[in-house]
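# This is a predicted model, with the sequence first.
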Amino acid sequence: MIRSIGVSVLAGAAVTLVSGCAPDSTPAAKRALVYGATPSGIAAAVAIARAGIDVQLVLGESPLGGMMTNGLGRSDIANPALIGGLADAFFRLVGKAYGQTGPVYNFEPHVALQAFQSMLDQYSIKPISGVVDHVLRNGLALSGVVLIDGTVLTADVFIDSSYEGLLLQQAGVQMTYGREATTTFGEKRAGYGYHFSEFPVSSESEDGVVSAGLSATPTQRVGTADSKIMAFNYRLCLTDDPSNAVPFSRSSNYDSSQFDVLARSFSSGVPYAVRALPVAPHKFDLNGGGFFDTDLVGGSWGSRLRISTVANRSQQFTVITQ
């Protein structure tokens, strides 16, 4: 987990501050670079601009607005009274787009994009398209980044607000990720563990073959640490209005053997837990929530996997399982 420091965070990504100054010097920053135009990256850029500091916002691997402009339109808001600052400003812009006088917490992706763009336009922040290739240093201090297309950007302070933390990796910043052991912080549910209840379907088919993506026995001791992260998935914006819908089509990569456990689950009465959560009239945010859903469990593990490979696998799985 990457812990956020120094910058207010809008839901969607962690923000980590990477100073371009050596530890023994603290000059006032004149220019900042925010890498990753996720919701938190946009919030960081706006906060910096409001402070009167020149800011460069680099899109990175994700499109402007990240998940919130690409399907995740159902906000987890338990207590609206706790929402303030730039997050509240965003939700109020969403409400304005829907003709409301107050904040609106569920929305269509294009409305979120309009709200984020409005926040950037207010401070004349123009996102820079590009992905970091490598970084520049002045001794121990980070002094600039070079994008894949050769563009060189310099700054006094750098913020990585991307989902994958690519700038952090390129800069060699120490960080941690994965599951911590139960003993690390005394958390009973930390570390490796089973699902909330035992899966009522065998991992083996009738001929004794363990199904794809599953293990017949635990792969490690419950409660131990590892470097594995949560499964990626795609959040989809769906509609029940045929006149505004794009029909689902069969994936060219469909392999029924990858879903034999799902087929046996149906026979055993196990529900296929995919939720279509309403966000606007005739619009829904598709999300998982059970044993089988749009999460490609185990699909984002492995040091040899590239981000593009994980993304493609998850995209194909989501299209097939929806």
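Happy to help now that I have it.
# switch to C-alpha atoms for all contacts and neighbour counts from now on
Will do.
# right, and S314 touches V297 too?
No - counting by CA atoms under 8 Å, V297 is not a contact partner of S314; they are 9.4 Å apart.
# okay, these two: which has more neighbours?
Using other CA atoms under 10 Å as the criterion, S314 and V297 rank with S314 on top: 22 against 18.
# the helices in the stretch 101-250 of the chain, which residues?
Using DSSP state H, counting those that start in this stretch, the helices of the stretch 101-250 of the chain run over 109-122, 166-171, 182-185.
# can you tell which of these is closest to D293?
For the helices of the stretch 101-250 of the chain, the distance to D293 is smallest for helix 109-122, at 21.4 Å, taking CA to CA.
# Touching that closest one from outside, list them.
Outside helix 109-122, the residues that touch it by CA atoms under 8 Å, 6 or more residues apart in numbering are 39, 42, 46, 64-65, 68-73, 90, 93-94, 97, 126, 237.
# hmm, try it at 6 Å
By CA atoms under 6 Å, 6 or more residues apart in numbering, the surrounding residues in contact with helix 109-122 are 69-71, 93-94.
# closest to I53 among the residues you listed?
When the contacts of helix 109-122 are compared against I53 (criterion: CA to CA), the nearest one is L93, at 24.0 Å.
# Based on its surroundings, how many neighbours for the residue nearest to the closest one when sequence neighbours are not counted?
The shortest distance from L93 to any non-neighbouring residue, by CA to CA, 6 or more residues apart in numbering, is to A115 (5.4 Å). A115 has 22 neighbouring residues, counting by other CA under 10 Å.
# Can you show me the strands along the stretch 201-322 of the chain?
In the stretch 201-322 of the chain, the segments counted as strands under DSSP state E, counting those that start in this stretch are 236-239, 274-280, 283-288.
# Which one, of these, ends up nearest to V58?
Smallest distance to V58 across those (CA to CA): 24.9 Å, for strand 236-239.
# contacting residues around that closest one?
Strand 236-239 is contacted by residues 71, 282-286 when judged by CA under 6 Å, 6+ apart.
# and the two most separated of the residues you listed?
Most distant of the contacts of strand 236-239, by CA to CA, are G71 and H282, 14.3 Å apart.
# Have a look at these two and say which one is more surrounded.
Shown here are G71 and H282; by other CA under 10 Å, G71 has more neighbours (22 against 12).
# Report the secondary structure state of that one.
Three-state call for G71 (DSSP: H, G, I helix; E, B strand; the rest coil): coil.
# So it sits against N233, correct?
No - applying CA atoms under 6 Å as the test, G71 and N233 come out as separate, 10.8 Å apart.
# that older thread, ok, which of the helices of the stretch 101-250 of the chain comes nearest V246?
For the helices of the stretch 101-250 of the chain, the distance to V246 is smallest for helix 109-122, at 15.8 Å, taking CA to CA.
# Comparison target, given below:
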Amino acid sequence: MRILPLTLFFVASLQAADLQTDVCIYGATPGGVAAALAAARSGSDVVLVEPTARIGGLLTSGLSHTDFHSFESLTGSFLEFSQRVKAHYVKTYGADSDQVKASFEGTFGEPKVNLLVLQQLLKEQPRITLREKAVLVSLDIEDAAITQASFKSGDETLKVKAKVFIDGSYEGDLMANAGVKYHVGREGRDVYGESLAPEKGDSELQAYNFRFCATDDANNRVPIAAPKGYRREDFVAVLDFLKPGKIDRVFGYPSRCIVKAQTPALPNRKYDLNDVSRGLVRLSMPGHNLGWPEGDEAVRQAIFDEHLRYNVGLLYFLINDKAVPEAIQQPAREWGWCKDEFTETGHLPPQLYVREARRMIGQHVYVQQDSEHAPGDARAKLFTDSITMGDYGNNCHGTSHEGPQIGGKHGGEMYNPVPPYQVPYGALVAKECTNLLVPVAVSSSHVGFCALRLEPIWMSLGQASGHAAALAIQTSKPVHEVSMSTLQSRLHQDKSATIYVADVLPGHPLFEAVQWWGTAGGLHGLNPMPEKPGQRGKNLHGQYFEANPGHAAELSKPMDAYTRDLWLALTAKLGILSNELPKAPTRGDFIQAAFSKKQ
């Protein structure tokens, strides 16, 4: 669970009652919401339980500049969500409005708009029952299966019986209560042979900070007030860095600033504030979060408060203290919190950015090598049991800090470019439990997790979990025995990709066929590995790029002898025999003919 300030907890409105359902999901993070939507659309009744007063996790708590590299990587549940965000701005302001342009195809939504869209998506599904402000307290387990979960909200208790359970929490709280094996911290290099891992394992976690929503619009600006417990002496050290050649502004992008006010701005002149990667002064606080993953409510609350005190206090000092140089302070005074955001929590995000907590040790542990190039190939390692894909890389803002909080240096930071990568189904599946799926605290090493911990990927993992849960129920099988071909087919029909294809996107008439073919291995071996590993397309701005090169299906391209022989060998391996295949004039014709003959 993510802990809200204590003043935000209200007397429970839940009535003590037992609910019986098909799927119970704990944590209405983007991954949890996507799981609920998918399970409901696959015909299951769903109870979605959120421990806080606000659904959506970080997607509705300040993380508005979504982390991805190319639009071509956005499919399934996140694509639907972003399209709905864009549609909101079109309806509200007009198709040619500045707000629509600023939304960046719906991936840069204001927190309140992101929340509204997720609420609407859930309300449209009558099979979904949402319960908020309910914290998991215990599980009943029989014969390696969870039978019931008990939740507490104030003085009330809610008991939910379900056939399949999904842990949508950032922390893996339900997974841990189920007795599933997990890891907290970093593995040593010898555990999985990862070059980016430390020589020896340790308890370090990727650092946390807040993702504030701020504005320089005087008409919508609220002053940044001193946080509770503010002490001036905690921030005086920052003055040493406010000199020419070091830091020349408080709010900026991408460097030489205190906080990253990510550009371009969000709709209505709002900014997503974040930690400055490799910056001289950081919002993130490595080492101060170590108690969070397994901490109780009081421990997590203390960590929340400490991060709030430092993150807000630093900005308050820079804007208000007389010792700050005027050239830096004056522009900073034009900034403040957004009057129309987080109105229930003093205009501050109600959730801390928990970048990493527990990670399951499941049937497949996702590691560094899983997102690297296949030998000599433009594409990453092939997973024929893939249930989603991503386009980002191993990204870590630091796990340790040497020296004082202001003036020291982060350690454990990494930004590793890789090609678009797949995620196998086994990363969702626990070894010890027959009816549990874990799409957020997903089975992975620390390094592997740094490539999966992005909201679009978490939503796709959640979407796969929802469909898998429904399929397991419908076929009376444990979750690890669901038909992979059936699950992948449902995902493709739900416009979710299991492999990156730059030129055949959801909505294309051959999307399902190309996804099936590519996931079977048909798109590997067509293009060589680029000179620079993880080569990306032309830069759009910041971390955003055009489609990844070497990843197009090129359906209209005439068949050549090499590709024909390669593909005929694959169809034979798949048990597909057809006289039409050798005669197919183009790649698209071949894939379409093979798809029509598949079992």
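Now that the structure is in, tell me what you want to look at. In this text, all values refer to a predicted model and were calculated from it rather than measured experimentally.
# Report the TM-score for the pair.
Taking TM-score structural alignment, normalised by the length of structure 1 as the basis, the two superposed chains have a TM-score of 0.75; 263 aligned residues with a CA RMSD of 2.3 Å.
# Please say which position in structure 1 F71 of structure 2 maps to.
Counting by TM-score structural alignment, F71 of structure 2 corresponds to P80 in structure 1.
# Now do that match against P242 of structure 1, distance only.
From P80 of structure 1 across to P242 of structure 1, the span is 34 Å (CA to CA, to the nearest Å).
# Could you check the angle the longest helix anywhere in structure 2 makes with strand 257-261?
Longest helix of structure 2, by residue count under DSSP state H: helix 297-320. Going by axes from the mean of the first three to the mean of the last three CA atoms, to 10 degrees, helix 297-320 of structure 2 is angled at 110 degrees with respect to strand 257-261.
# What is helix 297-320 of structure 2 packed up against?
Helices and strands touching helix 297-320 of structure 2, by 3 or more CA pairs under 6 Å, 6 or more residues apart in numbering; DSSP states H and E: there are none.
# Can you tell me which of the contacts of helix 109-122 of structure 1 has the most neighbours?
Using other CA under 10 Å as the neighbour criterion, V94 leads those with 26 neighbours.
# Can you classify that one as helix, strand or coil?
Under three-state DSSP, the three-state class of V94 of structure 1 is helix.
# residue contacts, it?
Counted by CA under 6 Å, 6+ apart, V94 of structure 1 has contacts 104, 115.
# could you measure W516 of structure 2 against I387 of structure 2, distance?
Between W516 of structure 2 and I387 of structure 2 the computed distance is 11 Å (CA to CA).
# repeat for E306 of structure 2
According to CA to CA, E306 of structure 2 stands 38 Å off from I387 of structure 2.
# neighbour-wise, which of those two wins?
Between E306 of structure 2 and I387, counted using other CA under 10 Å, the more crowded position is I387 (30 against 16).
# In structure 1, what residue corresponds to the more buried one?
I387 of structure 2 maps onto nothing in structure 1, by TM-score structural alignment.
# Equivalent analysis for P286 of structure 2, please.
In structure 1, the residue paired with P286 of structure 2 according to TM-score structural alignment is V297.
# Just give the closest residue to its match, not the sequence neighbours.
In space, V297 of structure 1 comes closest to A231 once its chain neighbours are excluded; the distance is 5.1 Å by CA to CA, 6+ apart.
# can you check W301 of structure 1 too?
Spatial nearest neighbour of W301 of structure 1, chain neighbours left out: K228 (6.1 Å); criterion: CA to CA, 6+ apart.
# Secondary structure element for the closest residue to Y93 of structure 2 other than its chain neighbours, which one?
Counting by CA to CA, 6+ apart, Y93 of structure 2 lies nearest to Q99, which is 6.9 Å off, once chain neighbours are set aside. Element membership for Q99 of structure 2 (DSSP states H and E) is helix 98-102.
# Can you list the neighbours in contact with that helix?
With contacts defined as CA under 6 Å, 6+ apart, helix 98-102 of structure 2 is touched by 89, 266-267.
# now the helices for structure 2?
Along structure 2, the segments classed as helices by DSSP H run 30-41, 76-93, 98-102, 111-123, 173-177, 189-192, 297-320, 326-332, 446-449, 455-475, 484-493, 511-520, 561-573, 587-597.
# okay if I get the ones you listed as TSV plus distance to D167 of structure 2?
Shown next, in TSV, are those (distance: least, CA to CA, whole Å):
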stretch	distance to D167 of structure 2
helix 30-41	7
helix 76-93	17
helix 98-102	34
helix 111-123	18
helix 173-177	6
helix 189-192	25
helix 297-320	18
helix 326-332	41
helix 446-449	16
helix 455-475	9
helix 484-493	19
helix 511-520	26
helix 561-573	36
helix 587-597	34
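# For P244 of structure 2, which of those is the nearest?
When the helices of structure 2 are compared (using CA to CA), the closest one is helix 326-332, at 10.5 Å.
# and for the closest one, what span of structure 1 is it aligned with?
Per TM-score structural alignment, helix 326-332 of structure 2 has no counterpart in structure 1.
# Show me what M119 of structure 1 lines up with in structure 2.
Matched to structure 2 by TM-score structural alignment, M119 of structure 1 sits across from L121.
# State the distance from its match to G32 of structure 2.
Distance of L121 of structure 2 to G32 of structure 2, given as CA to CA: 13 Å.
# Pick out whichever of the two has more residues nearby.
Neighbours were counted for L121 of structure 2 and for G32 using other CA under 10 Å; G32 has more, 34 against 16.
# aligned partner of the more buried one in structure 1?
Residue pairing (TM-score structural alignment): G32 of structure 2 is matched to G41 of structure 1.
# With P267 of structure 2 instead?
Using TM-score structural alignment, P267 of structure 2 pairs with A280 in structure 1.
# what does F235 of structure 2 give?
Per TM-score structural alignment, F235 of structure 2 is aligned with F259.
# Enumerate every residue touching that match.
By CA under 6 Å, 6+ apart, no residues touch F259 of structure 1.
# Aligned against structure 2, show me the partner of the residue nearest to W301 of structure 1.
Checking TM-score structural alignment: K228 of structure 1 goes with E204.
# Its match is in contact with E187, isn't it?
No - taking contacts as CA under 6 Å, E204 of structure 2 lies outside contact range of E187: 9.5 Å.
# Now do the residue nearest to W301 of structure 1: how many residues are near it, please.
Around K228 of structure 1 there are 17 residues (other CA under 10 Å).
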